[in-house]
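Peer 1: Here's a sequence, model it:
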Amino acid sequence: MSEAPQPAATAPVQQGSGRVLPALVLAMLAFSVVQTAVVPILPSLARELHATGSSITWLMTANLLAAAVLTPLLGRFGDLRGRKPVLLLSLAGLVAGSGIAVATHSFGWLVVARVLQGAGGGVLPLAISIVRDELPPRKVTGGVALISASMGVGSGLGLVATGLLIEHWSYKSIFWMGLAFGLVALLLVALRVPSDPVVDRAGGADPLGALTLAAWLSALLVAVSQGNGWGWTSGRTLGLFAVAAVVAAAWVALELKVAHPLVDMSMMARPAVAFTNLSGLLVGFGMYGSFMVISDFAQTPAKVGYGFSATVLHAGVMLLPSALGSLVAAPVGALLIARRGPRLPLVLGALLGAVAMGYLALRHGREGDVYTASGLFGLGVGLAYAAMPAYINGAVPAEQSGIANGMNAVLRTVGGAIGTAVMGAVLTGDTIPAIGLPTLDAYRHAFWITAVGCLVAAVVPFAIRRTATAASAAPAAAGAVPAAAEPAASPEGVRTGA
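Peer 2: Alright, predicted model coming up:
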């Protein structure tokens, strides 16, 4: 039985991109900088906080876990209750977490702070939905591409900023940076982003769906993030993987039955959404994994026969071309999407990532090799991330934009967690006996694994067209008009169909 139609809302007055977009981009940069800034200094933090090497990884695990759980929830609440207030709540969590991190010297409270900072993960789906609602149609594609690519830009800048700050000040300066970024972003969003014209949309919050989603994501990410320390065949690791599988199956069954699911499974099954999410997982695997491997490789003492004896700052500078490449990718990706659709930038971006990491596997003796690979990889990640929201927004109605992009962000986060875990296992599994550092072969294997992951991500988008074509065959045979296999340009500049 269909629901009664909702009253039509008055069409909003669309805002100029010069007013809204900078606030949203800064919000995205604030979260991505905060998320990755601690990665190069985890060993230093372990010494400062008197924590073990296995314990200190919780500063990353806790943040990834919170972001994975909260991102789809905040995206869904934004769809239901208005994007601006939920975006402010997301940034408030980031600010609160940064404030606690500045004030505390306790490892336990620092983990709590990193959990709160994970609320910033809601920025991506909410900002994309706001751009779709508020910007003039001709600027939607470019705005979405810029926000999505900003994740790669901020991640790279965070690594450089960490190196610069840690050379002159204590580790507290890293959290002061996050606090400053968060406060400015919160203020700009409050002042420049308009309130939603409709703040009470049809649907429900689905609390049981939210709890089961949080449960299986938590089990999965803890198992993946702690597997290296616990052992991949240990009872704890295998038990958590089993829990994740069982609860995920229960979550899918639940979402298929409830009247107003948190995540519409029919939406998630659409080829443009499902295969884009798979690409998101693979590209996230490559991005986070490459950051870790390149940083570790650069900081390896040159006396062992490879590496550059780089400081944290120097290693971060080597990754700076990645941030610049992602920045360049935003307008290039928007142009390609507008002219050719999202498949070309998604395929091209993943291919560039594969070429970059394959190049490093073959050539890594000079710093210039790292700079070249870093720039190519950042350009590839930026193109891929710019294309993903275009595919998703073209396949879902506006009222599901937040949750759909939120789930894509979750898959990127899960892919990142898997990437760092796999790279860690590869590097620790083959070490030089006398000093415990990874061998050169271990780094080569890590580079090749990342390259293969990106190559698979480049192949995945072709399945969208094949699946859509097959799905349209039956209605066509019955005399219906088949849906377009490749999304066609819409008036908003994003792509529809698929």
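Peer 1: contacts and neighbour counts: CA atoms only from here.
Peer 2: OK.
Peer 1: Give me the residues contacting stretch 416-436.
Peer 2: Contact with stretch 416-436 is made by 61, 64, 221, 224-228, 281, 284-289, 292-293, 437-439, 441-443, 445-446, as judged by CA atoms under 8 Å, 6 or more residues apart in numbering.
Peer 1: can we see that at 6 Å?
Peer 2: Residues from elsewhere that reach stretch 416-436, judged by CA atoms under 6 Å, 6 or more residues apart in numbering: 225, 284, 285, 288, 289, 437, 438, 439, 442, 446.
Peer 1: can you tell me which of those are in strands?
Peer 2: Of those, none are assigned to strands by DSSP state E.
Peer 1: Of those, just the buried ones, PyMOL syntax please.
Peer 2: Selection of the buried residues among these in PyMOL, burial being defined by 16 or more other CA atoms under 10 Å:
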select buried, resi 225+284+285+288+289+437+438+439+442+446
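Peer 1: Which single one of the contacts of stretch 416-436 is nearest to residue 213?
Peer 2: Taking CA to CA as the measure, residue 213 lies nearest residue 225 of the contacts of stretch 416-436, at 17.9 Å.
Peer 1: got a list of what the closest one touches?
Peer 2: Neighbour list for residue 225: residue 421 [criterion: CA under 6 Å, 6+ apart].
Peer 1: could you redo the last one with a cut-off of 10 Å?
Peer 2: By CA atoms under 10 Å, 6 or more residues apart in numbering, residue 225 lies in contact with 57-58, 60-62, 64-65, 237, 414, 416-422, 424.
Peer 1: Report the distance from stretch 317-324 to the chain centre.
Peer 2: Centre-to-centre, stretch 317-324 and its host chain are 18 Å apart (CA atoms, centre = their mean, to the nearest Å).
Peer 1: Next, the second sequence, to be compared with the first:
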Amino acid sequence: MAVLILAEIVSAFELSMMYVTLPTLIKDFQVDANTVAWVVTAYLLVSASAGVMGGRFGDMYGRRKVMVVVLIIAGIGSLVSLLGGSLGMIILGRAIQGVAGAVMGLAFGLAREHLNEKQIPVGVSMIGASALIAGAGGALIAGLMIDVYSWHGIFAFAAVLAIIAAVSIQFVIPRDNVGASKEKPDYLGSVLLPVAVSAILLGLSSSSKTGFGSTQFIGLIGMGIAVAAVWIWWELRVESPIVNLRMFKNRQIALVMTATMLAAIGPIGGVAVPSQMIMQYPSSLGFGLGFTATAAGVFSCATAMIGYFFSPLGGKLAFRYGARAVFITGLSLMALVIPLILLTFGNVAVFVIAMGLNGIGISLTYGALPNVLIEAVPATHTSETAGTNTMVRNVGQSTATAIGAYILASYQDPATTLVAQEGISSTFIFVFIFAALSVAVALMMRRNPVQWIPETAAERDIRRGTLGRPGNKVPVHPFKAASAAIDNN
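Peer 2: Take a look at the predicted model:
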């Protein structure tokens, strides 16, 4: 468990460490919020594809083996950002680091593989909520590095952490017991997905400069939608899709994924940047708290640690009362925090309470997510489904970053690079709308869900009308096969 939590900390740390760094990068490279946001967005875009691809590879070739490779590549990405020296190279390195998005799905699969039934809810809850530990460490270490040294030290630390995690996985986790799969990986699907999302997000992030009626905006959004349509068509036809879209026929899975997307666009992905601005902006503005980068890091660390202490409790409550109740509670807490912040700008005590509650909400939500999914999927598809959920969350967070950056850039002073209070308020209102929607969707989930049963090869042949052709396998359900044959004739 300690090793799996360490691996997930690497993945989440590489995301969280950049939020504290954004104001510094804006000053050092003299860019606007839209441009520097790609330091976060590049990571999330690759992470979205890596989440599903890594989970699929893990189920096919062995989760332990795939996780070690992923962590080594993430370490290389940190070195690229460290040695590049320009914002463009930082973004490139961040994109390479994005392969760490595969870690969470692989960790859930390994936990379900090696823990007994009673240990699984608490185990996966602690792994899921370990993002808070990473958030705490990322904020603290990034703040210290910026004040004492520079942002370069953040990437050096991330590289060392990734290698330590890879070595730990290699020596502690039992060897994989799966043979090499004969299924062909869906390389085309894994390429089309980030292309579609990148085009849409690039269009959104550049709209503050070009306008919504510009040729660039319409072209990028149109291309993104067109590629997304091709991707959906391909995923429904390919034999081993990168995302098994047919799992969304299951009510519970569809609702969990939708609630995850809404929460990622809202509080999970939309709170970090404006809250860092509130903490690091001067108190003379009326809404800033005047924290240094280190103080902001210590504060974020403390509130996140408070939240993480609730992760074992969330797992036990999920085992006793069901993961659905814990999931709804976590989402509701994150939603209630937003109006509390909006109504008390400049009040340090209330802000501390609000961010502490937000940390608890994130911990319960992250801890409940894998348990909600485990209730609805078979053990053989744990990493695949968890990876898909990671993809959904990362796409949502990418969207939140792009739209949030657009809103903030609209209220940014070109001379001082500071964002006005109206911009901060508008961003939080946007976050609250999606937080409320995520709670509404979660309430529609069932307490006792029906488990998703993946389609077999024989059933796929029946559906496609290819049963009986040379090379096809004998059907598992002969009555269904006979019925299909009668229908076809």
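Peer 1: quick one on the thing from earlier: can you redo the contacts of stretch 416-436 of structure 1 as TSV, where the extra columns are distance to residue 403 of structure 1?
Peer 2: Compiled in TSV, the contacts of stretch 416-436 of structure 1 are given as follows (distance: CA to CA, whole Å):
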residue	distance to residue 403 of structure 1
225	25
284	19
285	21
288	23
289	26
437	42
438	41
439	43
442	39
446	33
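Peer 1: Which one of the contacts of stretch 416-436 of structure 1 is nearest to residue 89 of structure 1?
Peer 2: Closest approach between the contacts of stretch 416-436 of structure 1 and residue 89 of structure 1, by CA to CA: residue 284, at 25.3 Å.
Peer 1: pretty sure that closest one is touching residue 411, no?
Peer 2: Yes: assessed by CA atoms under 10 Å, residue 284 of structure 1 is found in contact with residue 411 at 7.7 Å.
Peer 1: Next, show the common contact partners of the two.
Peer 2: Between them, residue 284 of structure 1 and residue 411 share the contacting residues 278, 417, judged by CA under 10 Å, 6+ apart.
Peer 1: sorry, back to before: and which of the contacts of stretch 416-436 of structure 1 is nearest residue 82 of structure 1?
Peer 2: residue 284 (28.3 Å).
Peer 1: check contacts around the residue mapped onto the closest one from structure 2.
Peer 2: Mapped onto structure 2 by TM-score structural alignment, residue 284 of structure 1 lines up with residue 264. Residues in contact with residue 264 of structure 2, defined by CA under 10 Å, 6+ apart, are 258, 270-271, 392-401, 431, 434-435, 438.
Peer 1: switch the cut-off to 7 Å
Peer 2: By CA atoms under 7 Å, 6 or more residues apart in numbering, the contact list for residue 264 of structure 2 reads 393, 396, 397.
Peer 1: ok, now how distant is it from residue 23 of structure 2?
Peer 2: 22 Å (CA to CA, to the nearest Å).
Peer 1: Which residue is the nearest non-sequential neighbour of residue 436 of structure 2?
Peer 2: residue 335 (6.1 Å; CA to CA, 6 or more residues apart in numbering).
Peer 1: Count the neighbours of that neighbour for me.
Peer 2: 25 (other CA atoms under 10 Å).
Peer 1: which position in structure 1 aligns with it?
Peer 2: Counting by TM-score structural alignment, residue 335 of structure 2 corresponds to residue 354 in structure 1.
Peer 1: name the element its match belongs to?
Peer 2: For residue 354 of structure 1, the enclosing helix or strand under DSSP states H and E is helix 343-362.
Peer 1: how big's the offset between that helix and structure 2?
Peer 2: Mean deviation of helix 343-362 of structure 1 relative to structure 2 after superposition (mean CA distance after the TM-score superposition for structure 1): 0.8 Å.
Peer 1: which residues are contacting that helix?
Peer 2: Contacts for helix 343-362 of structure 1 (CA under 7 Å, 6+ apart): 333, 336, 369-370, 373, 376-377, 379-381, 383-384, 387, 444, 447-448, 450-452, 454-455, 457-458, 461.
Peer 1: Now list the buried members of those residues.
Peer 2: By neighbour count, with 16+ other CA under 10 Å, the contacts of helix 343-362 of structure 1 hold 333, 336, 369-370, 373, 376-377, 379-381, 383-384, 387, 444, 447-448, 450-452, 454-455, 457-458, 461 as buried.
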